[in-house]
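*Asks:* next come a sequence and a model predicted from it.
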Amino acid sequence: MRMSKKVVHMTSVHHPFDTRIYHKECLSLQRAGYDVTLIAPETDAESEINIVPIKKYKNKFLRMAFSTYQVYKQAKKLQADVYHFHDPELLPVAWLLKEKNNAVIYDIHEDYATSIMQKEYLPRLLRKLITKAYKKMENVFARDMDLCLAEKYYQELYPSGQVILNYPLLNQSLLNREVSEDTGQPANKVLYTGNVDVDRGAYIQARLPLIDNEITAYFFGKCASEVAANMYETAGDQKDRLIIEGIDRYVPREDIDDQYMNRHWLAGIALFPPTEHYKRKELTKFFEYMSAGIPILCSDFPVWKAFIDRYQCGIAVDPQEGEAIRDALEYLRLYPEEAARMGRNGQKAVQEELNWQKEEEKLLQWYDEIWEQAREAGDDHAK
């Protein structure tokens, strides 16, 4: 049997340059000698790896019907040793691709069952039925797959899964960025990066210009136009101090890094409402804010508060209490030396512990084990 260490990553949902998929996993594997191809929605941008484009439909049902078929057709042609997919809608595709002489990895980015139950636009009974159907589908299709878990607590749900955390790439430009209390600029801007939606605190954070009349809030991440319109409405006559970059469009990784580098930020924000889906997660944006030496201002969920207390890198507050949010912002503004200390603590933690390079070692070791198992299974199959 020919084993070329050929790996195919597959997504019908994520942007082809998704940080976890492309910048972390695919590039790490390619540097380690794997032959990596990514099947993903079409893009005109240049890539360091081979990208096989598929059409992405805006309509979810068309995407699930046609994009998934395109993924299967292209993946089948490639005859990979390892298939690694990133969307639950690709479970049937991955199941069809699984053979005795290859490996299939399901990369679980989210707690999907909990996420479905949070979709309040669906009737509760329907949510329960969809959740039950998803769990059953997952149990059937993923039975012979390896599981890659992006969060620590997912191992409670999938005890056999391999935890590969979504820690940030070590960006020396950010880590070398000097954090000082003497910036020469007024500290009146806060930053949010990543997708912007209701469950991620869009409407809570849109109130910041009303809560603190000195604050301008900047958002860099994809935001649906309807959500953006509601955010501006929430900010009312202070909407000029609400800057949303990424309305109905993807914001490239490089543009976000430029924002970390080129502005003085009072805090990086993550004021989310309490939901089962997020309150146990360590957000990727935490690590990015820390890399840039930016203090974190986040919701006081127990897991988040414990994280902030452990690394002394920010302030956790009740996201529903405007006065508590205003007091936290005022504290950071009045005590720049303390804000700078939080920023330096964050950088130190990322440099020494919370970084992708540590997770990359785990990923490559795990892949080598999976590849070896597939090779042995292929040899047995050929006899």
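*Replies:* Okay, I see it. Every value quoted in this text rests on a predicted model; they were computed, and no experiment measured them.
*Asks:* contacts, neighbours, all on C-alpha from now
*Replies:* Noted.
*Asks:* between the two ends of stretch 27-37, how far is it?
*Replies:* 10 Å (C-alpha to C-alpha, to the nearest Å).
*Asks:* contact partners of it?
*Replies:* 4-9, 26, 48-52, 360, 364 (C-alpha atoms under 8 Å, 6 or more residues apart in numbering).
*Asks:* what's the farthest-apart pair in those?
*Replies:* Longest distance between any two of these is 24.0 Å, between Val52 and Glu360; criterion C-alpha to C-alpha.
*Asks:* sorry, back to before: would you mind putting the contacts of stretch 27-37 into a markdown table with neighbour count alongside?
*Replies:* Putting these into a markdown table (neighbours: other C-alpha atoms under 10 Å) gives the following:
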| residue | neighbour count |
| --- | --- |
| Ser4 | 13 |
| Lys5 | 19 |
| Lys6 | 18 |
| Val7 | 25 |
| Val8 | 26 |
| His9 | 24 |
| Cys26 | 25 |
| Glu48 | 10 |
| Ile49 | 14 |
| Asn50 | 13 |
| Ile51 | 20 |
| Val52 | 18 |
| Glu360 | 19 |
| Leu364 | 16 |
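*Asks:* so how far is Val350 from the nearest residue to Arg177 once chain neighbours are set aside?
*Replies:* Nearest residue to Arg177, sequence neighbours excluded (C-alpha to C-alpha, 6 or more residues apart in numbering): Ala292, at 6.8 Å. Distance of Ala292 to Val350, computed by C-alpha to C-alpha: 10 Å.
*Asks:* want to compare, so here's the second one:
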Amino acid sequence: MTEKRIGIFVNYGWLSISPSLVSTIRLLTEDGYFIDVVYLYDEQFGLFEPESDRVNAVAIRNFKNKYLRKCFSLLQLLVSAFRIAGWQKYRFFVGVDQGGVITAGILSKVKKTPYIYYSLEMLTRESIDKTKTAKRLFLRCKKFLETYFSRRADRIIIQDKYRAGFLTEDNMLDKKKILIVPNSFYFLAKDNIDYGISYLQIPLDKKIVICTGTVSPITQIDEIVKSINLWHSDAVFLIHTSYITIYLDEIRQYIEQNKLEHKIFISTKRLNFGEVSSLIRKADIGIALYKSVDMNRHLCPSGKVSFYLAMGIPIIVNDIPILRDFVDEYKCGMYVKTPKEIGEAIRIILNDYSSFCVNASRCYNQELNFPKHFKKVTEYIRGFSQICE
């Protein structure tokens, strides 16, 4: 009988901050599996620290030079995966995104082990065609391999029906293999902590609009900040990120130059998921805006949205398919076309705040409850394993 062991391969460094992947590992270990997870280390995001002794996490030191990193990261992952998995027997492999599924697919051929493709960030043919020639050749090769191995995966996990439709067409996949699992988080009792924010010195009578996660031009933070004078007079903006960037420094400079310190607050402490959840609970509205620079952003229900809704606070989001569905069906927030509309959205939410909060929790429980949706994955793995036995 094959030991209940699963190998997970991740070709980037943000495993530790990926709610979906952390939740996947949590649920698989609860189901009795041992996990070998091989991933590329990135000092910006830190090490992934397993919560269970059933998890063996192997961090691969990556090249600091970005060109070497792009060229050789997949080879590094593949070599390390063979080194770790070569002598073990597995029930399943899970390949995360392009590098992961290529690694899982090659290992599958060698070890005769089935594998699942877990798609979080899509690499589309349309986006490849917009890149420079040298990079385009590399990405086309990567896309070819991703398509080849994704079509041979036993199942494909993807976060919503819109992405599923797009990836199915782009990679010519069998629709019957698709399992939809939202980009969300599996909350445990230990995540329910109280993280104090007195150090931020936000007046107690203010309504906090929070934005968590990466601060970059794609997240439109500069445009949100510039719209602040159109907001409700009682509303303040709290930006939480663990990553100090040049872009964030520019935001700070703008705040100082325009004397907005009483309206905009920035937290840069490195927090775990429980602490981030506590921080969000102290806010009144969660905001998640993205520039539609590629299909990932255009179809994006980001992980932060699931945290906002799980904590029962209304959302302000882009006017994009899946988020528009949430807002229209559950009345859990507002969607806007530009950051200039945020002020009006805040006013509407605050005028009927209790209803929006109830609806936020209802939306999370119906659409984004991770264990409920991931159950179909564990049932498939369990059923497949019983057949093999």
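*Replies:* Happy to help now that I have it. This structure is a prediction, so every number in the text was calculated from the model and none was measured.
*Asks:* more neighbours, Ala292 and Val350 of the first structure?
*Replies:* For Ala292 of the first structure versus Val350, neighbours defined as other C-alpha atoms under 10 Å are more numerous around Ala292 (28 against 25).
*Asks:* what's the counterpart of that one in the second structure?
*Replies:* In the second structure, the residue paired with Ala292 of the first structure is Met311, using TM-score structural alignment.
*Asks:* mind listing what that match touches?
*Replies:* Contact analysis of Met311 of the second structure by C-alpha under 8 Å, 6+ apart lists Ser277, Ile280, Arg281, Ser361.
*Asks:* same check for the residues you listed, but in the first structure.
*Replies:* Retained in the first structure (both residues aligned by TM-score structural alignment, their matches' C-alpha atoms under 8 Å) from the contacts of Met311 of the second structure: Ile280, Arg281, Ser361.
*Asks:* among the residues you listed, who's most crowded?
*Replies:* Compared across these, Ile280 has the highest neighbour count, 28 neighbours, by other C-alpha under 10 Å.
*Asks:* that residue against Tyr308, yeah?
*Replies:* Yes: Ile280 of the second structure is within contact range of Tyr308, at 6.6 Å (criterion: C-alpha atoms under 8 Å).
*Asks:* contact partners for the residue mapped onto Arg5 of the second structure from the first structure?
*Replies:* The pairwise alignment with the first structure assigns Arg5 of the second structure to Lys6, based on TM-score structural alignment. Contact analysis of Lys6 of the first structure by C-alpha under 8 Å, 6+ apart lists Tyr34, Asp35, Val36, Thr37, Ala80, Asp81, Val82.
*Asks:* which residue ranges of the stretch 151-300 of the second structure form helices?
*Replies:* 161-171, 221-226, 246-257, 273-281, 295-298 (DSSP state H, counting those that start in this stretch).
*Asks:* in TSV: those, plus distance to Asp154 of the second structure.
*Replies:* Shown next, in TSV, are those (distance: least, C-alpha to C-alpha, whole Å):
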stretch	distance to Asp154 of the second structure
helix 161-171	14
helix 221-226	40
helix 246-257	42
helix 273-281	31
helix 295-298	24
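*Asks:* of those, which stretch is the most buried?
*Replies:* The highest average neighbour count among the helices of the stretch 151-300 of the second structure, using mean count of other C-alpha atoms under 10 Å, belongs to helix 273-281 at a mean of 20.
*Asks:* show me how far that one is from its chain's centre.
*Replies:* Helix 273-281 of the second structure has its C-alpha centroid displaced from the chain centroid by 16 Å (C-alpha atoms, centre = their mean, to the nearest Å).
*Asks:* next: stretch 88-99 of the second structure.
*Replies:* Distance of stretch 88-99 of the second structure from its chain centroid, counting by C-alpha atoms, centre = their mean, is 19 Å.
*Asks:* ok, now stretch 54-66 of the first structure?
*Replies:* The chain centroid and the centroid of stretch 54-66 of the first structure are separated by 22 Å under C-alpha atoms, centre = their mean.
*Asks:* buried residues in it?
*Replies:* Ile54, Lys55, Lys56, Tyr57, Arg63, Met64, Phe66 (16 or more other C-alpha atoms under 10 Å).
*Asks:* the equivalent of Leu299 of the second structure over in the first structure and Glu151 of the first structure, how far apart?
*Replies:* Per TM-score structural alignment, the equivalent position to Leu299 of the second structure in the first structure is Arg280. Applying C-alpha to C-alpha, the value for Arg280 of the first structure to Glu151 of the first structure is 9 Å.
*Asks:* quick one on the thing from earlier: please identify which pair of the buried residues of stretch 54-66 of the first structure lies farthest apart.
*Replies:* Ile54 and Met64 (12.4 Å).
*Asks:* which residues are common contacts for Ile280 and Tyr308 of the second structure?
*Replies:* What both Ile280 of the second structure and Tyr308 touch, as defined by C-alpha under 8 Å, 6+ apart, is the set Gly286.
*Asks:* if we can go back for a sec, compare Arg280 and Glu151 of the first structure (neighbour count), which wins?
*Replies:* Between Arg280 of the first structure and Glu151, Glu151 has the larger neighbour count (other C-alpha under 10 Å), namely 21 against 17.
*Asks:* which ones are touching that one?
*Replies:* When contacts are counted by C-alpha under 8 Å, 6+ apart, Glu151 of the first structure touches His109, Val163, Ile164, Leu165, Asn166, Lys281, Glu282.
*Asks:* nearest residue to Phe287 of the first structure other than its sequence neighbours?
*Replies:* Excluding the flanking residues, the one nearest Phe287 of the first structure by C-alpha to C-alpha, 6+ apart is Pro168, at 6.2 Å.
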